[in-house]
Every structure is written in C-alpha cells, then in structure tokens.
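**Student:** After the sequence you'll find the predicted model.
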Amino acid sequence: MNGQILHGGDLISASARYNIPQDQWLDLSTGINPDSYPVGELATEVFQRLPYQQQVFADAVTGYYGTDEWLAVNGSQPVIQALPLCLEKLPVLLPDVGYDEHRHHWAANGNPLAFYPAFDLNAASDQIERRLSKGEPFHLVVINPNNPTGLEFSKVQLCNWAERLAGKGCLIVDEAFIDTQPAISVLNEPLSDKLIVLRSFGKFFGLAGLRLGFVFASDQLRSQLQQRLGIWQVNGVAQGVATNALSDLDWQRGARQDITLNAERTALLLAPLMDALQPDRVAQTPLFSSWQLDADIAAQVQDLLAQQGVLVRLIPLSERKALLRTGIISRYNWDAIDRLDGAVNACIELLNHQGEAHV
C-alpha cells in the first residue's frame, strides 16, 4: 500500500486515496459505539450563551463518575498534551504499544522514556514491579484497557502502584474505553493525589464529534491544567448533550448490552477472514478488536478492504509485524452487514487469487 498510514476515522484521506466518496465508506477504523446516544432537541440557550459550566452539567458528571474531583475538557487529547508540562520532569514508563499521543508528548517534553510490554499481563506487571522496587521517582502511564492490545490491569493493582510511586511520580490511567465495563475503573476507589485518570465521553456514547472528556486529579493539578488550557473548554452544546446522556441510566444499560451483541455480530462477519489469515494474536474488547499479522499481509488486507470501501486501522509494530484494528457495526444496520460480508468475501477471494499467482 502506498502513502502514509491512515489513522482512525480519517475518511477524508481515505476518500482521496481510493476515490470513494466519504458517505460511501463503512468506517471500522475507530472504536466508537455505532449506535450513538440520541441527541434530540436542545434548548436554544446552549447555542446563544457563553459556555460557562452549568450546574446541571456538573451534577450529571459527578453522578455518572461518582466523584466531584474532575475537570471537563475538550476531549482527553489536550490533557495528554499538557500533562508533561504540569508534572515533575521525571522518567516515564509507558506501554510499548498504545495510543501513541502519550509517547509523543512525553518525548517532546524531553522526559526519558522506557517501555513495558503491552501484550502480556504478567510480563508487564513484572517489569512495572521491578521499576517500583528501585525506589526511584518516575511517572507510569497505563491505558486501561489498552488501545489497541486490549491489555487490562485490575483497579486494585493500579491503586497499589499509585501509592508506591516514589517522590513526585504519578500514575496516569487513560480509561478511554472503560465505560462498557465501569466496575473495573479506578474511579471506584478513593482518588490518590498520585493518580490521574482520563475519561472519554465520545466513544461509549458514540458522539466523538462533541470533543468532550474529563480528567480526575488533585485540586492542585486540576488548577494547573485549567490555567494552561484556558476557559470555555467545553461548549454549550456538548454540556447540554452530556447532561442528558450521563443521566440516562436506562440508555446506558441498554447500550452496554447492545455493544456486546454488536461486537459478537461483527466478529462473526469477520471470522472467515480471520480463519484465512490465522493471526499471531487476537485482542477483543467490546468496542474494538486487533489482529497481529505479518506487516506486509496486514497492509495488504487493509488495502484490499479499503478498495471495497471498508476502512480498518493499520498499526505498525515493527518492520515485520503490524496490527489490524477493527471497530464494530450495529447489528441493526443491514446495509453495513451486507457491505462487510461482501468486502470480507472479496478480500478472501483476492488473497487466494494472489496466492495462486505466486505458486
């Protein structure tokens, strides 16, 4: 495949590369709930007034997350960028595979970086324990569950690590994909001053375009972040929609069930392709799955699917290995089901044909 790697949700680049209009793509390159929260009508005031934080919004956020130690932000991305500038400049231990913006911004700030394995829970835990046993201050970054490897630590383990970090070291836990299983969130435990938690609104509620996220941290750090990020981080429309969505317990319960069933239907549709490819590893979470493959084969499969108007995410791991990450479709979207089924069959046929041509 020629050109730069396509990032999740980048239908503009995909459309230009494959000459397929944006509205004709089936986008499986993100981990966003395909059955989004129904926005409905909003009061005119949310469009007219300056977006100072409304009390009903604050009440809904505190009710959903179970704590009032939060700061609402324009998605978690601004916090990922700002944290290295707000915390003590210490070495950082990160997953060797994960949401790469964490690595990028710590590196840009000049923090020394080290990595733990993101595919093996025991190996990752052992390496973190060894680093803690040295008694030297460092920051620890955990993506829980990890995007894209699916690695998941227990909240008890994470809280234990946070308490044991030396000096001004902090544990940053990115819980962007945890809303499908909220019981494992560290927010269910008392929030330590050494613990910083990032949460994303758009993935579970299927409304990534609102750009809404939250950071949970000490009063001092939240104040630093607020000063650095500035006022009006969250617009009035986002506050209005989130107030309704975070308070709608019935929808949330139904969404968790629907996501599970949608993931099962998507996996069933992709199963013939997985059987043909025989990936080295498979990671499955409610909102996305990842397959580890030979790098050339992974790129070829992404390209073949894209030619059919189905976009999946290619994540290079090394010169020899890569991941294909796929989101989920709605089991009620019959057009998406038919298109994915057809694309999978066409991809398998093309792979078989190319294999025969090389015999």
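**Tutor:** Cool, the structure landed.
**Student:** contacts and neighbour counts: CA atoms only from here.
**Tutor:** Noted.
**Student:** any idea how far Q220 lies from R164?
**Tutor:** Distance of Q220 to R164, given as CA to CA, to the nearest Å: 20 Å.
**Student:** which residues of the stretch 1-150 of the chain fall in helices?
**Tutor:** 11-18, 45-48, 55-65, 77-86, 100-108, 121-133 (DSSP state H, counting those that start in this stretch).
**Student:** Can you say which of those is packed in most?
**Tutor:** helix 77-86 (a mean of 18; mean count of other CA atoms under 10 Å).
**Student:** all strands for the stretch 151-300 of the chain, in order.
**Tutor:** 171-174, 195-200, 213-216, 281-284, 289-294 (DSSP state E, counting those that start in this stretch).
**Student:** so which of the ones you listed gets nearest G8?
**Tutor:** Closest to G8 of the strands of the stretch 151-300 of the chain is strand 289-294 (CA to CA; 13.1 Å).
**Student:** ok, and what's touching that closest one?
**Tutor:** Outside strand 289-294, the residues that touch it by CA atoms under 8 Å, 6 or more residues apart in numbering are 148-150, 277, 279-284, 320-327.
**Student:** Below is structure B, check it against A:
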Amino acid sequence: MSEARIWHGGDLDEARQLFPQAPEPWIDLSTGINPIAYPTPALPAFSFERLPSPTDHRDLEEAAAEAYAAQSVANVVAAPGTQILISLLPTLWPRSRIAVLGPTYAEHAHAWRGAGHEVAEVSSLDEIGGADILVLVNPNNPDGRTLERAVLLEEAGRLRRRGGWLVVDEAFADFDAGETLVPVLPDNAIVLRSFGKTYGLAGIRLGFAIASESMAMRLRTMLGPWAVSGPALAIGRQALRDREWRQAAGTARAGDAVRLDALLEPVADRPLRGTSLYRLLESRRAPDLFVHLGHRGIWVRRFQHDSELLRFGMPGTEAAWKRIVDALGTFAVTQKA
C-alpha cells in the first residue's frame, strides 16, 4: 500500500476544489513564506542564456556564508531548494536508525523511510535512544519550538561518541536565529537553510546545506554541476548581502505576528505558537474555522495528525488583513448563534 499523500501549504488547486464558490483572489496563508518578497533586480539576458559559471556559484556560497555566519565558504553548499537536500541526505548512509523529533515537517521522516532507514518519530530528546542520526527542525515547524544551541551541541557530542550525526533544519531561522548552530557547527552536524521562505521567493528554488568540508564536498558531488540556475544565483547573492532589508523584514514580520495573534486569540484554546512567519492555532473549533475561512477565499494550513491545529502565515497587504478581520468577525457571530 502506498504511503498517504503528505499535505503541504500553498496548494490553491486543492483550495479551489474544496471551495469552488469562494471569492477570488484567494488569500493564501497556508505557507510560512514571507508575503512581502525581496525586490528582484533586473537580470541580464545572459543569466538565462548561459550556463552558470563556477565563479558565480562560489560568489553565491560566499554570500550565504556571510549571511549565515558559517565558519568558511567551504562549508556551504548551494542547492535548488532545501527539499532536494532533504531527499539526498538519506542516501549518504547505509541503513541506519533515525530519530526525527516531531511532530514536524513530514518530508524528513518520509525521505529517510523511503531510503530504507529505520525511522522513529519521537516527541522529546529523551526518546532518541541509540539512534544513529537525529533529525530536527529548529525553530520547529509548525509549533515554533526552539532548542538552545547548548542543547544541540550536547546532542551532537553524544552522537559523535557513537559515530552518529545531527541534522538540523533551520528553514525558519533567519528571523529567529538566536540559537542557530551554524557559527559553531560540529563536524558531525549538517544544517539546512532556506532562502525562499525568508525572501518570499520560493519559486526560484534556492537553499543551502552547511556542513564539514568533507561532507559539503560529498553533497556538491551528488548535486553535480550547474545545480543552481543563473537567475537564482544572481538574485540570491544580492539578497543575501542585503542585511538592511533582512533586518527590516524580520522586524516587520515580528510585528505582523503580534497583530495576527491578537486576531486569533479569541478562537484559541491554548496560547498561539510559531515564528515570525507563521502562527499555530490550537482550537477545538479549528475544523469549523477552516471551512468558514475557505468559503471566504482564505486558505490556511491544516494537519493530518491533529484536526485541532491550523497554521496561519502572514497576510501581505492591508486588503488581506481586512478580509481576515471580517472573516474572523463573522465566525465569532456564527459561534454565538
């Protein structure tokens, strides 16, 4: 029997199938992608017409090393999105025991299991036992749980003593980067960083692995030449060096998170959780709210493992904020009726 389809955010085709009468345009809050994208520069024609050069590729990795505070550019590997890295990592080891700290982004366990590894999805670090490889997301998706750097270093040390590895997905760390492992990266750890989520440019497909030089070389070899497109190289290196934009965007999204929490709190059964790019609502009324919002053209992220959870990304315009305020207001009225 094939494994059940993994639900992801951003699938407006599904939204339109479920709610065919919903008003357009849809407001897609189902992803954790920055709704206000980095302003893409005008690109020269040759970035589309020629194969990317090794110099351009290295320049991108140097920009990423600077942005993420990596120890060396030799530790940074550019890839066409972090998803391809999630799929590649399980092929680097023979059949092993994998602990995935969850609930979290489902593609991690799916990828390791699909490559033939023994996968246990655990709810705490106390449950990892004798796992050979520990995989976790920090900050976690979808609840925003953050593990301190000292805890990660301790776990890496434990794993090293038995020849094990630590894989940390920091896809949402750019705006909440206090505990990033990158500057003090152990030699048995691999960190993944996403470009598209922070910069609102998921469509250009760009992400990075940060690892020891030997592991980085293995990943580069597996990705092969020209792994990143010319347009992605050009946009990525400019954006990654634009610290002022990143800082301003992080401040703005943190403010949006506070604003969204205030709107969702009346529906919540527990305090809102998450990061600057998404908020997680836990409520016994979540299934009804999902349908209510869908009929009004607002698409939010639901979860296979828990029907009482909904994840909300940040609205990108004042018009979107108004539609959300209006929809939540009418939902409150229907709940009182």
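**Tutor:** That came through fine. None of the values given here were measured: they were computed from a predicted structure.
**Student:** Can you calculate the TM-score here?
**Tutor:** For this chain pair, the superposition-based TM-score is 0.90 by TM-score structural alignment, normalised by the length of structure 2; 327 aligned residues with a CA RMSD of 2.1 Å.
**Student:** circling back to that earlier point, and the helices of the stretch 1-150 of structure 1 as a markdown table, adding distance to L212 of structure 1?
**Tutor:** Shown next, in a markdown table, are the helices of the stretch 1-150 of structure 1 (distance: least, CA to CA, whole Å):
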| stretch | distance to L212 of structure 1 |
| --- | --- |
| helix 11-18 | 21 |
| helix 45-48 | 15 |
| helix 55-65 | 11 |
| helix 77-86 | 10 |
| helix 100-108 | 17 |
| helix 121-133 | 30 |
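**Student:** Now for E69 of structure 1, how many residues are close by?
**Tutor:** E69 of structure 1: 15 surrounding residues under other CA atoms under 10 Å.
**Student:** what number of residues lie near G150 of structure 1?
**Tutor:** Close neighbours of G150 of structure 1, defined as other CA under 10 Å, add up to 23.
**Student:** try Q239 of structure 1
**Tutor:** Q239 of structure 1 has 24 neighbours, counted by other CA under 10 Å.
**Student:** Skipping its backbone neighbours, what lies nearest it in space?
**Tutor:** Counting by CA to CA, 6 or more residues apart in numbering, F57 is the residue found nearest to Q239 of structure 1 once chain neighbours are left out, at 6.0 Å.
**Student:** which one in structure 2 is aligned with that neighbour?
**Tutor:** When structure 2 is aligned by TM-score structural alignment, the residue opposite F57 of structure 1 is L60.
**Student:** looking at the helices of the stretch 1-150 of structure 1, which is closest to L246 of structure 1?
**Tutor:** Closest among the helices of the stretch 1-150 of structure 1, using CA to CA: helix 55-65, at 5.8 Å.
**Student:** so what does that closest one touch, helix or strand wise?
**Tutor:** helix 236-247 (3 or more CA pairs under 8 Å, 6 or more residues apart in numbering; DSSP states H and E).
**Student:** Report the buried residues of the helix it packs on.
**Tutor:** 236-247 (16 or more other CA atoms under 10 Å).
**Student:** And D132 of structure 2, what's its match in structure 1?
**Tutor:** Checking TM-score structural alignment: D132 of structure 2 goes with F138.
**Student:** Help me confirm that its match comes into contact with L94.
**Tutor:** No - the pair F138 of structure 1 and L94 fails to qualify as a contact (CA atoms under 8 Å) at a distance of 10.7 Å.
**Student:** Now do the contacts for the residue nearest the centre of structure 2.
**Tutor:** Closest to where the C-alpha atoms of structure 2 average out (CA atoms, centre = their mean) is A171, at 3.9 Å. Applying CA under 8 Å, 6+ apart, one finds that A171 of structure 2 lies in contact with 137-139, 192-195, 197.
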